[in-house]
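1. Structure of the sequence below:
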Amino acid sequence: MRAQDRARRAGTRPRSNHTLETALATLRDLAVLLVDHRGKNDWALVDVHDVEAFLATLPRARKRRLTVLRQFFRFARSQHIVLADPTRTLTAKEPNGFRGRTLTLDQQRELFRRCTTDTHVHPHEALVGMLALLHGASSSEVRMLQVTGVDPVAHTVRLGKRPHPVLLDPASWTVLQRCLAHREAWPTANPHVMVTKGTKAGRSPASTAQLSHVLDDCGYPPRMIRSNRLVDLVNTMDPKLVAAAFGMDPQATLIHLADYVARKRNWPPARQQIHSPAQMINASLRG
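-> As a prediction, this is how the structure comes out:
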């Protein structure tokens, strides 16, 4: 507030009341976190781990909140409220590592059963869900999938820019056949597997907007389901191999790399317990 007064007297632009209120709200939230979750009732007890835990609650606001905290702790150190500035070694850049949302094992099982056993689920929803869950297919890859890219003998499909056909497991192949049967009910010459009322009279693929809402009923967005598969592959295989298999840029797969290093990895890998549908499909394909 003194800086506001100085700016007004000097004719420069003062900080708005909203900026001050935002800064005070940040300090209030930090104080609540310290008292309720970290068991600290004195600013002098705050360390860098407390600040990092607070910044992790809102990763997108890290830079703005860290600026406020730096100003406060510089002031607190000048007033001898704290002995050391806990924000001195922190950077505004967010730490590396995947922080997107993924499905739990129970959610994976629920989605798998919904797409394979629930007859009330629309064929388009089942196809997008299964290809994203088990094969890491993006909405664009499923949207652009054409009938000519389906091999009924080898049970493979051509997805996007992937260099090789994707071998489908029995469950995914059954869902695909259901989607093709739904397509045959339309009198259409559209070459794409997913045909809607708006595209049956032409040759264009389904709209991006429609694909973004095709999984609304199951409650999981396509990106979240796909990220679950990519995270599993990237953290158990070489990210460059995953990028080559998916036709992706290597930097795109590195985004899904978790922020940890396995302490011990045996080769060849020991037989592991299978939990997720994706792991079951991998095991069945390996024989």
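
2. From here on, just use CA atoms for contacts and neighbour counts.
-> Noted.

3. measure the most centrally placed residue in the chain to Asp106 for me?
-> Centroid-nearest residue in the chain: Gly100, 3.4 Å away (criterion: CA atoms, centre = their mean). Using CA to CA, to the nearest Å, one obtains 18 Å as the distance from Gly100 to Asp106.

4. same deal with Ser78?
-> 52 Å.

5. can you pull out the helices in this protein?
-> Using DSSP state H, the helices of the chain run over 2-10, 17-36, 48-56, 62-78, 105-117, 123-135, 139-143, 170-184, 208-213, 222-234, 239-246, 250-254, 277-286.

6. So for Val195, which of the ones you listed sits nearest?
-> helix 170-184 (6.1 Å; CA to CA).

7. Next, the angle from that closest one to helix 105-117.
-> Taking axes from the mean of the first three to the mean of the last three CA atoms, to 10 degrees, one finds helix 170-184 and helix 105-117 inclined to each other by 50 degrees.

8. Mind listing what's buried along helix 170-184?
-> For helix 170-184, burial by neighbour count (16 or more other CA atoms under 10 Å) applies to Ser172, Trp173, Val175, Leu176, Arg178, Cys179, Leu180, His182, Arg183.

9. packing partners for it?
-> Judged by 3 or more CA pairs under 8 Å, 6 or more residues apart in numbering; DSSP states H and E, helix 170-184 is in contact with helix 105-117, helix 123-135.

10. Need the residues that contact that helix.
-> Helix 170-184 has contacts (CA atoms under 8 Å, 6 or more residues apart in numbering) with Cys115, Thr116, Pro123, His124, Ala126, Leu127, Met130, Leu131, His155, Val193, Met194, Val195.

11. this one as well, want them side by side:
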Amino acid sequence: MRSVITTVAVGQQRELFRRWTTATDAHPHEALLGILALLHAASSREVRLLLVDDIDPADRPVRLGKRPNPVPLDPASWSVLQRCVAHRENQHTDNPHVVVTRITETGRAPASTAYISHVLDPCGIPPRTLRCTRLSDLVNILDPKLVAAALGMEPEGVVIYLADHVDRTRLPDTLTEKWP
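-> Below you'll find the predicted structure:
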């Protein structure tokens, strides 16, 4: 039996992108997890364990989890990250993590898994669904082995994101004429 991968429709992705990049009602932690999952296929764990030292302000990449290379951030993602770092600085903490909560601001531990799992509750989309959306897109456009290597995953781990249907708009015109 195949597992079902839940993804977010393009229109809703645009709404979420605007919520996290231009609106002011989203918490900085929500915006960071949302943008990194939606645009960079970041897992909740990668965001939870992200350290301030993992950010390179000169070239704007960040180190995410076990990925072999730093992830270059686009201007929107960089802006969201900077908003989250500013929120962290307002907490006057020595905690090395980017996502710092009231409970973790006095220590050095990352935010709890439970906290991270509920950060996106206000937008109604679980972090896993956002990541699955990006992974599905990447795996169906690029070579799954390359996607796995770039994200620090096992090749078998990305196969479940392959679509079981063909999007006719991505086929050359000569092939679409032969399809029923």
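
12. For the two chains, what TM-score is obtained?
-> Counting by TM-score structural alignment, normalised by the length of structure 2, the TM-score of this superposition works out to 0.91. Behind it: 171 aligned residues with a CA RMSD of 1.4 Å.

13. roughly how far apart are the residue mapped onto the residue nearest to the centre of structure 1 from structure 2 and Leu81 of structure 2?
-> Applying TM-score structural alignment, one finds that Gly100 of structure 1 aligns to Ile5 in structure 2. Note on Ile5 of structure 2: its distance to Leu81 of structure 2, by CA to CA, is 28 Å.

14. now do Pro75 of structure 2
-> Pro75 of structure 2 sits 10 Å away from Leu81 of structure 2, going by CA to CA.

15. swap in Asp74 of structure 2?
-> In this structure, Asp74 of structure 2 lies at 11 Å from Leu81 of structure 2, with CA to CA as the measure.

16. again, but for Ala163 of structure 2
-> Applying CA to CA, the value for Ala163 of structure 2 to Leu81 of structure 2 is 31 Å.

17. Leu135 of structure 2 too?
-> Distance of Leu135 of structure 2 to Leu81 of structure 2, given as CA to CA: 21 Å.

18. Also Ile160 of structure 2?
-> Computed as CA to CA, the Ile160 of structure 2 to Leu81 of structure 2 distance reads 30 Å.

19. Leu175 of structure 2 now?
-> Noted for Leu175 of structure 2: a distance of 43 Å to Leu81 of structure 2, by CA to CA.

20. OK, contacts around the equivalent of His29 of structure 2 over in structure 1?
-> Using TM-score structural alignment, the equivalent of His29 of structure 2 in structure 1 is His124. By CA under 8 Å, 6+ apart, His124 of structure 1 lies in contact with Cys179, Met194, Val214.

21. Nearest to Ser139 of structure 1 among those?
-> For the contacts of His124 of structure 1, the nearest to Ser139 of structure 1 is Val214 (9.5 Å; CA to CA).

22. Now the closest one: closest residue in space, sequence neighbours ignored.
-> Glu125 (5.5 Å; CA to CA, 6 or more residues apart in numbering).

23. can I get the helices and strands packed on helix 170-184 of structure 1 in JSON lines with distance to Asp151 of structure 1?
-> Output for those, formatted as JSON lines (distance: least, CA to CA, whole Å):
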{"stretch": "helix 105-117", "distance to Asp151 of structure 1": "21"}
{"stretch": "helix 123-135", "distance to Asp151 of structure 1": "16"}
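
24. now, of the ones you listed, which is deepest in the fold?
-> Of those, the one with the most neighbours on average (mean count of other CA atoms under 10 Å) is helix 123-135, at a mean of 25.

25. now the angle from that helix to helix 222-234?
-> Using the same axes, to 10 degrees: helix 123-135 of structure 1 against helix 222-234 is 20 degrees.

26. just how off-centre is helix 123-135 of structure 1 within its chain?
-> The chain centre lies 17 Å from the centre of helix 123-135 of structure 1; the measure is CA atoms, centre = their mean, to the nearest Å.

27. mean deviation of it from structure 2?
-> Superposing on structure 2 places helix 123-135 of structure 1 at an average distance of 0.4 Å from its equivalents, by mean CA distance after the TM-score superposition for structure 1.

28. Run the angle between that helix and helix 277-286 for me.
-> 70 degrees.

29. show me the contacts for Arg128 of structure 2.
-> Arg128 of structure 2 makes contact with Ala37, Ser43, Ser44 under the criterion CA under 8 Å, 6+ apart.

30. what's stretch 34-51 of structure 2 in contact with?
-> Contact partners of stretch 34-51 of structure 2, identified using CA under 8 Å, 6+ apart, comprise 13, 16-17, 20, 32-33, 63-65, 71, 77, 80, 96-99, 110-113, 116-117, 120, 127-128, 130-135.

31. just the buried members of the residues you listed?
-> Buried subset of the contacts of stretch 34-51 of structure 2 (neighbour count, 16+ other CA under 10 Å): 13, 16-17, 20, 32-33, 63-65, 71, 77, 80, 96-99, 110-112, 116-117, 120, 127-128, 130-135.

32. Out of the helices of structure 1, which gets nearest to Ala201 of structure 1?
-> Between Ala201 of structure 1 and these, the shortest gap by CA to CA is with helix 170-184, which sits at 12.5 Å.

33. Onto which residues of structure 2 does the closest one map?
-> Mapped onto structure 2 with TM-score structural alignment as the criterion, helix 170-184 of structure 1 occupies residues 75-89.

34. Average separation of the matching stretch from the aligned part of structure 1, please.
-> Superposed on structure 1, stretch 75-89 of structure 2 shows a mean distance to its aligned partners of 0.3 Å (mean CA distance after the TM-score superposition for structure 1).

35. now the corresponding residue of structure 1 for Pro110 of structure 2: how far from Asp50 of structure 1?
-> Aligned counterpart of Pro110 of structure 2 in structure 1: Pro205 (TM-score structural alignment). Distance, Pro205 of structure 1 to Asp50 of structure 1, using CA to CA: 50 Å.

36. go on, Arg77 of structure 1?
-> Between Arg77 of structure 1 and Asp50 of structure 1 the computed distance is 17 Å (CA to CA).

37. Cheers, nothing more for now.
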